[in-house]
Each structure stands twice: as C-alpha cells, then as structure tokens.
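In: predicted coordinates and the sequence they were generated for:
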Amino acid sequence: MVITGAGRGLGRLLAEAFDAAGASVGLVARSEDALQKVAASLDGEALVCAGDVRDSAFNESVARGMVERFGGLDVWIANAGVSPEFTSVLDMEPDAWREIVDVNLTGTFLGARAAAAVMGEGGRIIVTGSVLGDRPLGGLGAYSASKSGVQALVQSLAQELGPRAITVNTVALGWFDTGLGRHWHRDAEREQGIVAHTALGRWGNAADLAGMYLYLASGSSAYVTGATLTVDGGYSLR
C-alpha cells in the first residue's frame, strides 16, 4: 500500500497504523529525511519515495516501485495536501491558489491514475478530504474548492473503476490539531468557535483518525464506493 504525505501528521500516523496491521507500506512525501525517520520507526518493510505528487512521472514510478518491491499494489491513500493560512480569496496571489489546487486536487488525480494502472481487482483508493469540501469557509476558498473537487473526482473514479471492483472513497476530516487545523487550534477565539460548533464538544485527536482508513482498506468495505465518510465529531451537523 502507498500513503502520500507520509512524512508527518496524519500520514505518519496512518503509516504506523497500517504497519501495525501488517501492511508493507510505500511512504511518499517531498522530504526524504522525514520519510527515512518514519520508515525507521516501523516494524515492517517500507519503500521510501521522495518526490512531488504534482509530477505524473513520479506517481507512476511509485506505483511501479511497489509492484517491483512487493509484487503488487492494493491500496493507495492520497493524503498529501497543502494547508494554508487563513487568507481571503481577494487577497490571495494566483500562484498560491495554483499550489493549493495542484497539490490537493491534481496530485490526487495523478496518484489515483497511477495506482489504478497497476492495481488488480479489489483495490482500494482512499482520499483525505475535508468537511470544508461541503461547508466552505470564507478565508479558505482555495482549500475548500480543492477539497470539493476531490469529492467530485472520487465519485467519478468510483464509477469508472467499479467494474474492476476497485473502490474509491473520501474520508472528510473535521478539525484536528494537524495541518490546517493546527493554525486554528492555536487561536483561542477560533478554537472555541469550532468546539461550540461541534456536537461532541471537542477537537479530534490522533486516536480518532486511523480507524476509518483501516476500514476502507479492508474487505469489510468491499461494497462501499464513491462515498464521503465524515470524521468530524458532528461539526457538519450544525
């Protein structure tokens, strides 16, 4: 299996969770040093692949590398993403917009395409999304747009890959103290606003994250595809 964005945060947590479950893991991120540290912390085999998910040739080389090293590729988790600071669309530079959309959306497309090219029947493609894909916030326009696009891409891929029994799903995350959420968690006013808006009355923590990905990668989810499964403590209910 492959996890992009595996050098830190959720990606590292997922690498540890799947390693504990006995998976051979392909670790993808830009920093080789960060990936080597993650690989050294795992008990099982890991393939370190440092590069840019926006590069189609790189994604294809990762997929081929998994086949050559482990004999196949059954799960691809498209988790790499850019988590920007709070910025109005009116003030955002076009290059900043392009980077967010290219990493979060185009990177997901290129990874999924590379994975599907080598996957056998019954493969799994899992994409890290966000509740902001359905409930955009002012000041997070590029991020929200990229995550909304991810959900549409997943639904299209699910239809195209369904005849091969390859499932494609989104895990839409709420507010966790990682990535984009870290900036807000350190702002007392915003942090309290999110807590007040969340049914469970708290931010998510690491223990809340891996279970959904493990489920979607397992045989138990064989009839789940094109879905957005939300892990947000009830944030999107209000």
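Out: Thanks, I have the structure now.
In: going forward, measure contacts and count neighbours with C-alpha atoms only.
Out: OK.
In: spatially central residue for this protein, please.
Out: The chain has Asn79 as the residue nearest its centroid, 2.2 Å off, counting by C-alpha atoms, centre = their mean.
In: pasting the second one now:
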Amino acid sequence: MTDSLTDPRTVHRSAEFPAQTQHQPGKTEPMNPTPDHGEETYRGSGRLDGRRALITGGDSGIGRAVAIAFAREGADVAIVHQDEEQDDADVTLDQVRAAGRTGVSLAGDLRDEAFATSIVEKTREALGGLDTLVLNAGYQHDVAGFESLDTEKMRRVFDTNLAGMLFTARAAYPTLEPGSSIIVTASIQAYNPSPGLIDYAMTKAAQVAFVKALAEEAGPRGIRVNAVAPGPIWTPLIPATGWGEERVRTFGQDAPLGRAGQPAELAGAYVYLASDEATYTSGAVLPVTGGKAL
C-alpha cells in the first residue's frame, strides 16, 4: 500500500473494548481506551477565523473534538455542560485556550428552559457575538424491552435531546446574521433505529425533521441548518448507557469498517458545515458511520 494512504480499518483501535460501565453522565478519565479527540492530530488552517461558536455537550466526546477543531481553525468557543462534568469541561477549555482562542464554560441543565435560553446571551457577551451553533448535547439509556421503558428516563431523553435543543435554537435564531450556521448532532439511529434505544432513536428522527424544516425557513435569511449523523462513536455516553459487557465489548464491530469511530473522526464534518466551503449546503444530514447506510 502507498505510504501516504491511511487504512480506515486500522487507523484507530479495531480490537474489542474491555468491560466497563459508568453512571450518567459518563466521564472521559475512566474510559479504556481513552477516546481520541484530535488533541495530537488535528491541524487547523484558518477555516473558521473570527467565528464565535456555542457547542452544547462540549465537555467530552464529539463535543470536545468539535471544540478543539473549531479553536484550531480560528473560532472562539463556549461549551455547555452539566455541573458534574466540569472536570471534563476544563480539559476541553485548556485545549481551546492552547490554540490561542477564547474558551468559555457554561454549566447547567439544558432541560431547564431558562438556562437553555440564557446560554445564548451569555455566549454573545463572552465572545462578542454568536454565529455558529452546534446542538450536540444528548442522553440515551438502554431499554431492555419496550414494556420496561422507564417514564422518567424517557422524559429525560425527550427533554434533553429535543426540548433543550429547541430552547437554545429558538433563543439564538432571531439575531443570527447571514452566513451563520446551525449544526445538529443527529444519529444513524434516526434511520436505522435499535429497539434498545427506541426513545433516543425517536428524538434523532425528530432532529432530522427539525433540520429540514428550519433550513427551509432560514434559507431566505442566509442561515444554513445541517446535521451530522454519527454511527457508533467511542464516547463517555457508551459505557454510561447501561449496556452489558458483551454489548460494550463488541461496540462498533458490526460497521463495514469493522470498528467503532473516534470523536476526532467527526470533527472535520462539523468544520466543513460551519465553514464557507459549505455555503450551498443546507438541510443536509452528513453521515459519519463507518460505512453503515442511513
């Protein structure tokens, strides 16, 4: 094989994962192996110079990878996270600031309408504006059987993945300027739902509808609305979902590329959608799934 080519089957861990479990919300430090967020590999080239971004769920996983990439591309970044995720958030902000950009921490619960709304104005005050909104925060839990679907957990899924997303987007939308971008973290679950994630999959399908509907409305204002649909990605959410040892051990092995993805492998998709390279891309769902079809 040519030395300049990277084999996508083996560029990241292709072996099975060790048994592990966490309580929600999951944390990065206990994970084995540690996810790759692009700390050592992502190289920016000024594609987002001067942008001001708000990333929900920006403390770890996909959100951390996006925050690192955005900062290295020239954007200032505010990240939203729960109070108990402050340690992870601090690590992310260290990476943002090491890139020479402003990093802001906003701690709270997006299910709280007042908080989910207030973060927009707090971001504008801290960064001098807001033009890139990444709606990434999410919650999922294992459902052993439909008859056992827990009402409290179901409402947490709906309120985090849908209500919180809508509260923040609604607050930001009126004053976004032409050239602004809204990016939602959807999922392959929107198209290929697993019974054990039935409520989560429902919210991801609704997010796709949100993206397509808002893109229609926002287009005449020069605002683009898109989504990234990850496949199986190794983030703290996985050991905290409540799956058994076998499910965690084989996570992502059924993808055509034979492995789970790493958060770093999604960052470029968000950079593209936020950048001027995507000025004619709106209402799109960009799959990063290891070959799994939407």
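Out: Alright, I've got the coordinates. Values in this document were obtained by computation on a predicted structure and should not be read as measured data.
In: trace the residue nearest to the centre of the first structure over to the second structure, please.
Out: Mapped onto the second structure by TM-score structural alignment, Asn79 of the first structure lines up with Asn136.
In: now Asp177 of the first structure
Out: Using TM-score structural alignment, the partner of Asp177 of the first structure in the second structure is Trp234.
In: pretty sure its match is touching Leu266, no?
Out: No. The criterion here is C-alpha atoms under 8 Å, and Trp234 of the second structure misses it with Leu266 at 11.3 Å.
In: would you map the strands across the stretch 101-250 of the second structure?
Out: Under the criterion DSSP state E, counting those that start in this stretch, the stretch 101-250 of the second structure contains strands at 103-107, 132-135, 181-185, 224-230.
In: switch those strands over to JSON lines; also include distance to Arg64 of the second structure and mean neighbour count.
Out: Below are these laid out as JSON lines (distance: least, C-alpha to C-alpha, whole Å; neighbours: other C-alpha atoms under 10 Å):
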{"stretch": "strand 103-107", "distance to Arg64 of the second structure": "12", "mean neighbour count": "21"}
{"stretch": "strand 132-135", "distance to Arg64 of the second structure": "12", "mean neighbour count": "26"}
{"stretch": "strand 181-185", "distance to Arg64 of the second structure": "13", "mean neighbour count": "25"}
{"stretch": "strand 224-230", "distance to Arg64 of the second structure": "15", "mean neighbour count": "26"}
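In: in TSV, list those strands along with distance to Thr289 of the second structure.
Out: Output for the strands of the stretch 101-250 of the second structure, formatted as TSV (distance: least, C-alpha to C-alpha, whole Å):
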stretch	distance to Thr289 of the second structure
strand 103-107	29
strand 132-135	19
strand 181-185	13
strand 224-230	5
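In: closest one to Glu121 of the second structure among those?
Out: Proximity to Glu121 of the second structure, assessed across the strands of the stretch 101-250 of the second structure by C-alpha to C-alpha, is greatest for strand 103-107 (11.3 Å).
In: what range in the first structure matches the closest one?
Out: The aligned range for strand 103-107 of the second structure is 46-50, by TM-score structural alignment.
In: on average, how far is that stretch from the matching bit in the second structure?
Out: For stretch 46-50 of the first structure, the mean deviation from the second structure after alignment is 1.3 Å (mean C-alpha distance after the TM-score superposition for the first structure).
In: and the match of Asp177 of the first structure, what does it touch?
Out: Listed by C-alpha atoms under 8 Å, 6 or more residues apart in numbering, the contact set of Trp234 of the second structure reads 35, 61, 260-263.
In: also Gly123 of the first structure?
Out: Taking C-alpha under 8 Å, 6+ apart, one finds 73-75, 165-167 in contact with Gly123 of the first structure.
In: Gln82 of the second structure -> the first structure?
Out: Here Gln82 of the second structure is matched to Arg30 in the first structure, going by TM-score structural alignment.
In: burial measure for that match, as a count.
Out: As a burial measure, Arg30 of the first structure scores 17 neighbours (other C-alpha atoms under 10 Å).
In: ends of stretch 133-150 of the first structure, what's the gap?
Out: End-to-end distance for stretch 133-150 of the first structure: 8 Å, by C-alpha to C-alpha, to the nearest Å.
In: what's the answer for stretch 253-270 of the second structure, then?
Out: For stretch 253-270 of the second structure, the end-to-end distance is 24 Å (C-alpha to C-alpha).
In: what segments of the first structure are helices?
Out: 9-20, 32-41, 56-70, 94-101, 107-118, 141-161, 179-185, 188-197, 210-217 (DSSP state H).
In: so which elements touch the fourth one?
Out: By that I understand helix 94-101 of the first structure. When contacts are defined as 3 or more C-alpha pairs under 8 Å, 6 or more residues apart in numbering; DSSP states H and E, helix 94-101 of the first structure packs onto helix 141-161.
In: and the helix it packs on, how far from the second structure on average?
Out: Helix 141-161 of the first structure sits 0.8 Å off on average (mean C-alpha distance after the TM-score superposition for the first structure).
In: that helix aligns to what range in the second structure?
Out: Going by TM-score structural alignment: helix 141-161 of the first structure matches residues 198-218.
In: which residues touch that stretch?
Out: With C-alpha under 8 Å, 6+ apart, stretch 198-218 of the second structure has contacts from 139-141, 143, 146, 154, 157-158, 161-162, 184, 186-187, 189-191, 193-194, 223-227, 282-285.
In: nearest residue to the aligned partner of Leu105 of the first structure in the second structure other than its sequence neighbours?
Out: Taking TM-score structural alignment, Leu105 of the first structure has Leu162 as its aligned residue in the second structure. Nearest residue to Leu162 of the second structure, sequence neighbours excluded (C-alpha to C-alpha, 6 or more residues apart in numbering): Thr203, at 6.4 Å.
In: then Ser83 of the first structure?
Out: Leu180 (4.5 Å).
In: tell me if I'm right that the one you found and Leu132 touch.
Out: No. With contacts counted by C-alpha under 8 Å, Leu180 of the first structure stays clear of Leu132, the gap being 11.2 Å.
In: more neighbours: which of the two?
Out: Taking other C-alpha under 10 Å, Leu180 of the first structure and Leu132 do not tie; Leu132 has more neighbours (21 against 18).
In: in contact with that one, which residues?
Out: Here Leu132 of the first structure is in contact with 143-144, 147-148 (C-alpha under 8 Å, 6+ apart).
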